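> Make a model of this:
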Amino acid sequence: MNRPNLSPGLLALALCAALAGCAVGPDYKRPQVAVPAAFKEGEGWRMAQPADLQNHGQWWSLYSDPTLNDLQQRLLKANQTLAESEASYRQSVALVKGARASFFPSVTGNVDKTRSGQGGSSSNVRLADGSTVSSGGSGGVSNSYSASLGVSWELDLWGKLRRQLEADSATRDASAADLAASRLSLQSQLAQNYLQLRVMDQQIKLLNDTVEAYQRSLKLTENQYNAGIVTKADVAQARTQLKSTEAQAIDLKYQRAQLEHAIAVLVGLPPAQFSLAANGQVPRLPELPALVPSQLLERRPDIASAERKVISANAQIGVAKAAWFPDLTLSATGGYRSGSFQNWIETPNRYWSIGPQFAMTLFDGGLIASQVEQAEASYDQTVATYRQTVLDGFREVEDYMVQLKVLEEESGAQSEALDAAREALRLTTNQYKAGTVDYSNVVTTQTTALSNERSVLTLYGNRLVASVQLIAAMGGGWDSAQIASEGQKAKTP
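Prediction:
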C-alpha cells in the first residue's frame, strides 16, 4: 500500500487552525433587567448585617438554638429530596466530562476471527453409450484472522465542540444552583416547622396553665354555690369555660404532632423514630441582614440557575450554526490480516491507512436553518424566564419586608391590648370576689385575656416564620461564587 503524501506543514497548519479557530455563534452577555437602587419596603427600616450569616450560609444560627442547628446538620446528611438533587447534579458533572472527552482522539482496537465457506458447482457429462453422469466441483472453507488499531480525531475548526462544552458547563452550573436552591428550600421548611413547633409548645403551656386556673375558679364557684352565694348557672359557666379550654389544648397537640412528623421526614427519619421534647423556650427574633437589589442577582440560587440556562441556550445557538460548516476528521488505521493463525502477526500481513476527511451537508431541505431557529427561540425563552425569576425575587423580598414591618406594628398593638385585658381581668375578678358583679363578667374578661395571650404568641410565631422566609428570599447567605465549589470548572482544552 502506498503511503499518502501528507506534508507536515499542511498537517501543522490544520492543527493550528483547529486550536485557534473561531467559535461560531454569539458570545454570552447577561440579559438586561431593571434593577431598582433600593427595596421599596426597606425604606426607613435599618437592618443589621450579622457576620454569622456569611459563615458558609449557616443562616439558621441567627436564631441561637442548638437543637435547630443540629437538625439542620441532620437534614444535610439524610434528606432524600436533597440526595435526589445531588444525584442530578452529579449527572450534569458527568455530562461535562463527556463533552471534554470529544476534544481528544478516539482510539479503538479490534481482534477477530472469521470462518467462511463456499459451495461447489456441478454439471452433467454425456457418456459414449448415451447416458449422463453428474460432475461436482469442489467448495472451499477458509479462515481469516485480523487485528487492528484505529485512531480518529475530529478537529474543532468552527468551535462546535467548544460551544457544546460551554453549553454543558452552563447546564452543570445551573444544576449546582438548583441543588443550592433545593437545599435552601428544605432548610427554610425545617426552620419554619421547628419555630412554629416551639411557639406551639408555648401555646400548649399557656392553655395548660389556663386550665389549672379555670379549675381553681370552678372549685371556688362550686364552694360559693354550696354556700348559697351564687347560682347554679355560675357553676355551669365555669365548667363550660374549663372544658372548652381543655379542648383547645387537645387540638394543639394534634397540630404539634403534625409539625413533628414533618421535621422527622425532613431529617430522613420515619415519624415513629423521631420526637422533640418541649424545652420551654422560643428562639429569639434575629436582626436581619442588609441587602441591596443588585446583590440579589448573585445571592439567590434560583436566579443563578436561570442565568446559567441562558448561557447554555446561547451556546447552543453556536452549536446549531456550526452545522453549516464542514467537519474535519483525521483518522488512521493499522493492523495485521492473515488467513493462517500461525503466520498472523508477521510483516507481510500488516496493513495501514491514514488520511483526513472533510464532510458537510450540501442539502437538507432547511433542516439546519430550522435547528438554528429553534436554538434562537429557546434562547429567547430562557431570557424571559430569567427576567421573570429576577422580578419574582424582588417581589418576594418586598413581600416579606412589608410583612415583617406590619407584623411588628401589629404585635405592638396586640401587646397593649393584652396589657389592657390583664388589667380588666384583675379588676373584674376582684369585683366578683366582692360580690359586685356576677360570674358572666368574669368569664367574658377571662376569655378576652386568653384570646389576647394566644394572639401575642401567634403573632410572634408569624414574625419568626416571616424572618425565615425573608432570609431565604435573600439567598440565605449563599453566593453564586459558590457554584465553583460544587465541582471544578470545565475548561476548554
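> from here on, contacts and neighbour counts on C-alpha atoms
Will do.
> L418 and E453 touch, don't they?
Yes - using CA atoms under 8 Å, L418 is in contact with E453, at 6.4 Å.
> now L450, nearest residue through space, not along the chain?
Among residues not flanking L450 along the chain, T210 sits closest, at 7.9 Å (CA to CA, 6 or more residues apart in numbering).
> How far does the helix or strand hosting the one you found sit from its chain's centre?
Using DSSP states H and E, T210 sits in helix 160-226. Offset of helix 160-226 from its chain centre (CA atoms, centre = their mean, to the nearest Å): 20 Å.
> Can you name every helix or strand that that helix contacts?
helix 66-78, helix 80-101, helix 232-266, helix 301-322, helix 439-473 (3 or more CA pairs under 8 Å, 6 or more residues apart in numbering; DSSP states H and E).
> to compare against the first, here's another:
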Amino acid sequence: MFAFTGAGCKSVAGPDYKSPDAPQKADWVGGTELADIAAAKKAIEPNWWHGFSDPYLNQLIDRAIDGDFNLKILALRLEQAGLGIEDAENLRKPTVNFQAGGSFQKQSGQASTESYTQSTGLNWELDIWGKAKKAVNAKEAEYKASEADWRAAYLTLVSSVATRYFEILQFDEQIRNQAATLEHNEKLLRIYTAQLREGLVPESRLLSQRAEINTLQRDRLELERQRREAEFTLATLIGVPAGSVKVPGGRLTDKVKILDIPAGLPSELLKRRPDILSKEYRVLAAHNLLGEARLAQLPKISLTASAGSASNMLSSLLKTWTFGLAPSISIPIFDPSIKTNIKSKTVDMKVAEEEYRSTVVKAYEEVETALLNVSYRKQQKEELRKQIANLRVVRNVQYAQLEEGLVSQLEVFETDRSLLGAQQSLLTTHQQILADMVNLYKALGGGWPAEVVSQE
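Predicted structure coming up:
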C-alpha cells in the first residue's frame, strides 16, 4: 500500500507540470534599426509613462488607477479567487459538529419522563493520495491568473489614458492650424472684396472665397467636436461622468517628449506580459484539475468518530460516555463518470494550452507592429516637415503675386489646402508615434517584473 501511495500515486496523477511549447523568436524584425537600438537601452521602468515628461498626464493616470471601475471589479475577483483557495484548503481538514437535546413526556396517570443527550462527531476524508491538494493547487493557479488579469487591465488602462490625452493635444494643435488658415483666407476675402469694388475681379471669386472659408469653419467645428468627445472618453476611463474632465489646451509637440525605445528580447516577453502569464497560470490550473480527476480513480478513505452521552437526568448527563470510531474505504470499481471527467479535464487543459500559444503569437505581432510603426512613422514625419517647408515658400510667393494678379485663385486654394493638410498630417503622425511608443511599452510587458510559472 505505501509503495502505491508514492511513485504509483504520482503515476496516476500524471506527469509534473511543464510549460507548454510555444512558437519561439530569436530577435525582433520590425523596425530593424530601432530593434538594434533597443538592445542598448535599459529595461522598462514600472512608471514608464513618466518618461513623457508631462506632469498633467501623470495626474490623469493616477486618477484613472484610483477610479477605474474595471480595475475595482478585477480586484474583487482577485479577492474571490483568494477565498477559493481557502475554501479548497478547508476540504482537507476534518469537520467537527456538536449536538445536544432533551425530551419531556407526560401521560395521564403516569409520572413525567425526561431524557437528555449530547454528542460530538468528527468526519475526515484523508487526503493520502493528494487529490485535495491538487484542488488547492488549481485554486492557487487561478488566483495567480486573476492577479495577472488585474495587471493586464492596469496596463491597458494606463495606455488608453495616455493615448486619449495625446489625441486631445493633437486636436488642440490642429484647431490652431485651422484657425491660422482661416485667418489667411479671411485676409484673401478682404483683398477680393476691395478688388470687387474696383471692378478688378468678378463676384464669383468673392463667393468662391466665402465658400472656402465655410469649408474651413466646418472642419474646425469637427475638430472641436472630436476633442470634446475625446474628453468624454477620458472621463470614463478615470471613472467620472462624461463632461467632468476639462483638459487644458496645449501643444502636443512641445508638451510631450517621445520615449526611448525600451529593451526587450522575445524570450523575456513570455515572462513579463501579464496576459501571457494569465493564460499559462490557467494551463497550470487545468493541469491540477486533471490530476485531481485522475486521482479520483483511487480508493477514498474516510474517518468518522463520535462521542456522546445520554441520561434521564441533566445532572448526570456527563457521567457516562460512549465513543465510536468508524474508518471506511470506498473503492471505485465501476463509475463511468470518473472516466468522463478525466476526458473532459484533458480537453480543458488542451484548450488552455492552445489559448496560451495564441496569446504568445499575438504578443509577438503587437511588438513587431509597434516597432515597425515607430520606425516608418518617424521617416514619414521627416518627409512631412520637408513638404511643409516647401509649401510655405510656394504660398508666400503666391500671396505676393496675388495682389498683382499674377496667380489664379485656384492655385492659391490648392496650395493652402495642401499646406494645411500636411500640417494636420504632421500632427497626426506625431501623435501616432507617441501612441505606438505606448503600444510598444505595453506590448513588452509595461514594466511588470519577470515571473516563471511553476508548480510550487
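> can you tell me which residue in the second structure aligns to the residue nearest to L450 of the first structure?
Using TM-score structural alignment, the equivalent of T210 of the first structure in the second structure is T181.
> how many neighbours does its match have?
Residues contacting T181 of the second structure under the criterion other CA atoms under 10 Å number 18.
> My guess is it contacts D416. True?
Yes - with contact defined as CA under 8 Å, T181 of the second structure counts as touching D416 (7.4 Å).
> What lines up with A443 of the second structure in the first structure?
In the first structure, A443 of the second structure lands on A473 (TM-score structural alignment).
> Go through the helices and strands packed on helix 160-226 of the first structure and name the closest to P26 of the first structure.
helix 301-322 (6.7 Å; CA to CA).
> Let me know the angle separating the closest one from helix 439-473.
30 degrees (axes from the mean of the first three to the mean of the last three CA atoms, to 10 degrees).
> In the second structure, what stretch matches helix 301-322 of the first structure?
The aligned range for helix 301-322 of the first structure is 274-295, by TM-score structural alignment.
> what about the matching stretch, how far off from the first structure?
Mean deviation of stretch 274-295 of the second structure from its aligned counterpart in the first structure after superposition (mean CA distance after the TM-score superposition for the first structure): 0.9 Å.
> likewise stretch 378-387 of the second structure?
Relative to the first structure, stretch 378-387 of the second structure is 1.9 Å off (mean CA distance after the TM-score superposition for the first structure).
> Pull out the buried residues from that stretch.
K381, L384, Q387 (16 or more other CA atoms under 10 Å).
> so which strand or helix has the second one?
Secondary structure assigned from DSSP H and E places L384 of the second structure in helix 336-402.
> What is that helix packed up against?
Counting by 3+ CA pairs under 8 Å, 6+ apart, helix 336-402 of the second structure packs on helix 32-38, helix 266-272, helix 274-295, helix 409-443.
> could you check the angle helix 131-197 makes with it?
20 degrees.
> and the equivalent of E86 of the first structure over in the second structure, what is it in contact with?
Taking TM-score structural alignment, E86 of the first structure has A75 as its aligned residue in the second structure. By CA atoms under 8 Å, 6 or more residues apart in numbering, A75 of the second structure lies in contact with W150.
> Could you tell me where stretch 432-451 of the first structure falls in the second structure?
Counting by TM-score structural alignment, stretch 432-451 of the first structure corresponds to 402-421 in the second structure.
> Show me how far the matching stretch is from its chain's centre.
49 Å.
> do the same with stretch 405-421 of the first structure
For stretch 405-421 of the first structure, the distance to the chain centre is 39 Å (CA atoms, centre = their mean).
> repeat for stretch 231-238 of the first structure
Distance, centroid of stretch 231-238 of the first structure to centroid of chain: 60 Å (CA atoms, centre = their mean).
> cool, and stretch 474-487 of the first structure?
12 Å.
> which parts of it are buried?
Buried, per 16+ other CA under 10 Å, within stretch 474-487 of the first structure: M474, G475, G476, G477, W478, D479, S480, I483, E486.
> What is the nearest of those residues to L75 of the first structure?
Once CA to CA is applied, the member of those that ends up nearest L75 of the first structure is G476, at 15.9 Å.
> quick one: contacts for that closest one?
L53, G57, Q58, W59, L184, R299, R300.
> count of neighbours near the fifth one?
Going back to what we said before, that points to L184 of the first structure. Neighbours of L184 of the first structure (other CA under 10 Å): 24.
> The second structure: which residue goes with that one?
For L184 of the first structure, the residue aligned by TM-score structural alignment is L155.
> Could you measure from its match over to I65 of the second structure?
10 Å (CA to CA, to the nearest Å).
> quick revisit: got the contact list for the match of L184 of the first structure?
K442, G446.
> what's the answer for the one 4 residues further on, then?
Shown here is S159 of the second structure, whose contacts under the criterion CA under 8 Å, 6+ apart are V438, N439, K442.
> how does it look with 7 Å?
V438 (CA atoms under 7 Å, 6 or more residues apart in numbering).
> that older thread, residues touching the match of stretch 432-451 of the first structure, excluding its own?
Against stretch 402-421 of the second structure from outside (CA under 7 Å, 6+ apart): I388, L391, R395, Q398, Q401.
> Please repeat the previous calculation with a cut-off of 10 Å.
174, 177-178, 180-181, 184-185, 188, 191-192, 195, 200-201, 205, 208-209, 212, 216, 384, 387-392, 394-401, 422-426 (CA atoms under 10 Å, 6 or more residues apart in numbering).
> Which positions within that stretch qualify as buried?
L402, Q409, V412, F413, T415, D416, L419, L420, G421.
> can those go into CSV with extra columns for distance to D254 of the second structure?
Output for these, formatted as CSV (distance: CA to CA, whole Å):
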residue, distance to D254 of the second structure
L402, 34
Q409, 35
V412, 30
F413, 29
T415, 27
D416, 24
L419, 21
L420, 19
G421, 20
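> between those residues, which is nearest D335 of the second structure?
G421 (73.8 Å).
> For the corresponding residue of the second structure for P271 of the first structure, grab the count of nearby residues.
Aligned counterpart of P271 of the first structure in the second structure: A242 (TM-score structural alignment). The number of residues packed near A242 of the second structure is 18, by other CA under 10 Å.
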